[in-house]
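**Student:** Give me the fold of what follows.
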Amino acid sequence: MVMREDGNWLNSKGEMVVNKQVSLAYTLGKYCDEVLCDVIPMEATHILLGRPWQYDRKVTHNGITNRFSFTYMGQKVTLKPLSSREVSKD
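**Tutor:** Coordinates of the predicted model:
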């Protein structure tokens, strides 16, 4: 492994090495879940839920509306993007 000037570790192929994970509990409205995240240095302040989360929860993504739907505790849950007004509050 090689350490870059910014302090990040790379393997021999130049790929970022993940050496830390964190279990993160989160709530979206009435939906509560926990996800195991790889910790890497990046400039972001949001949780990035990717394919493992979508696969584990059998999530359906509507590419037109950008909504994610799945069943949680017997109830259908739909996650929708924030409106422009909601984003500006953040």
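**Student:** CA only for contacts and neighbour counts going forward, please
**Tutor:** Noted.
**Student:** Run through who's touching stretch 32-45.
**Tutor:** For stretch 32-45, the surrounding residues in contact (Cα atoms under 8 Å, 6 or more residues apart in numbering) are Asn8, Val18, Asn19, Lys20, Gln21, Val22, Ser23, Leu24, Ala25, Tyr26, Thr27, Trp53.
**Student:** Go through these and name the one nearest Leu82.
**Tutor:** Nearest to Leu82 among those: Thr27, at 15.1 Å, using Cα to Cα.
**Student:** before we move on, back to that, just the closest of the contacts of stretch 32-45 to Leu79, please.
**Tutor:** Leu79 lies nearest to Thr27 out of the contacts of stretch 32-45, by Cα to Cα, at 11.5 Å.
**Student:** How far does the helix or strand encompassing the closest one sit from its chain's centre?
**Tutor:** Using DSSP states H and E, Thr27 sits in strand 21-28. Counting by Cα atoms, centre = their mean, to the nearest Å, strand 21-28 is centred 9 Å from the centre of its parent chain.
**Student:** The structure of the following sequence is requested for comparison with the preceding one:
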Amino acid sequence: MVQALGLKTTKNSNPYKISWVKKGMEIVVTDLYCVSFSIGKHYASEALCNVLEMDVCHIILGRPWQYDVGAIYDGRANTYAFDWKGRRLRLLPSNSGQEHNLPKNKIALHSISISVMLNAWKETSSILALIVKEVAESAPAVNHPEELQKLLEHYADVCSENQPVELPPM
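**Tutor:** Presented below is the predicted three-dimensional model:
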């Protein structure tokens, strides 16, 4: 993934070997990459990650992260609670498979301006865009601002009308 995305790594000043990634094989950790991530609107952090040859890619928030932020785990609710920048945050489990309880007559549109997107790109040097198209049973006509309507019409050929409602299973 690091090579595919062309991410700039830093050299590990103290290389070490790990063996739990591939059974019976030791891998020397020589490169590191600092991943910026956020969970929800209020929590953003960075994790210094080992760069290894693997078949999977996840940010694993394990015991070091729990210790660093003083997280308290509630096993019954499957949540983590901790204080972050003067706020009490609670990380909830993924709600995949659950329906969102949105009012039937409301449609949410989340968009950012091109200048906000370009500023984000300048800060991180890479950016990913996720376009989500919600299928409503009988979608009411929505009057978008004229600038947005022109943009939607210009890029109408990017997405077909027959998009799947959800991502394929992993």
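**Student:** coming back round to it: quick check: which helices or strands does the strand holding Thr27 of the first structure pack against?
**Tutor:** Packed against strand 21-28 of the first structure, as judged by 3 or more Cα pairs under 8 Å, 6 or more residues apart in numbering; DSSP states H and E, are the following elements: strand 31-38.
**Student:** what's the angle between the strand it packs on and strand 21-28?
**Tutor:** On the basis of axes from the mean of the first three to the mean of the last three Cα atoms, to 10 degrees, strand 31-38 of the first structure is oriented at 160 degrees to strand 21-28.
**Student:** So for strand 31-38 of the first structure, what gets flagged as buried?
**Tutor:** Cys37 (16 or more other Cα atoms under 10 Å).
**Student:** what range in the second structure does the helix or strand that that strand is followed by sit on?
**Tutor:** Later in the chain than strand 31-38 of the first structure, the nearest helix or strand by DSSP H and E is helix 51-56. Matched against the second structure by TM-score structural alignment, helix 51-56 of the first structure falls on residues 63-68.
**Student:** mean per-residue distance, the matching stretch to the first structure?
**Tutor:** Here the mean offset of stretch 63-68 of the second structure against the first structure after fitting is 1.1 Å, by mean Cα distance after the TM-score superposition for the first structure.
**Student:** cool, and stretch 27-36 of the second structure?
**Tutor:** Following superposition, stretch 27-36 of the second structure is found to deviate from the first structure by 1.5 Å on average (mean Cα distance after the TM-score superposition for the first structure).
**Student:** Counting neighbours, which bits of that stretch end up buried?
**Tutor:** Val29, Thr30, Asp31, Leu32, Tyr33.
**Student:** List just the nearest of these to Val2 of the second structure.
**Tutor:** Closest approach between the buried residues of stretch 27-36 of the second structure and Val2 of the second structure, by Cα to Cα: Tyr33, at 8.5 Å.
**Student:** residues in contact with the match of helix 51-56 of the first structure?
**Tutor:** Contact with stretch 63-68 of the second structure is made by Ile72, as judged by Cα under 8 Å, 6+ apart.
**Student:** Helix or strand: which one has Asp83 of the second structure?
**Tutor:** Element membership for Asp83 of the second structure, per DSSP H and E: strand 79-84.
**Student:** Quick one: list the elements packing against that strand.
**Tutor:** Using 3+ Cα pairs under 8 Å, 6+ apart, the elements in contact with strand 79-84 of the second structure are helix 63-69, strand 72-74, strand 87-91.
**Student:** swap the cut-off to 6 Å and go again
**Tutor:** strand 72-74, strand 87-91 (3 or more Cα pairs under 6 Å, 6 or more residues apart in numbering; DSSP states H and E).
**Student:** Dump the ones you listed to CSV, plus distance to Ala81 of the second structure and mean neighbour count.
**Tutor:** As requested, those are exported to CSV (distance: least, Cα to Cα, whole Å; neighbours: other Cα atoms under 10 Å):
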stretch, distance to Ala81 of the second structure, mean neighbour count
strand 72-74, 5, 13
strand 87-91, 4, 14
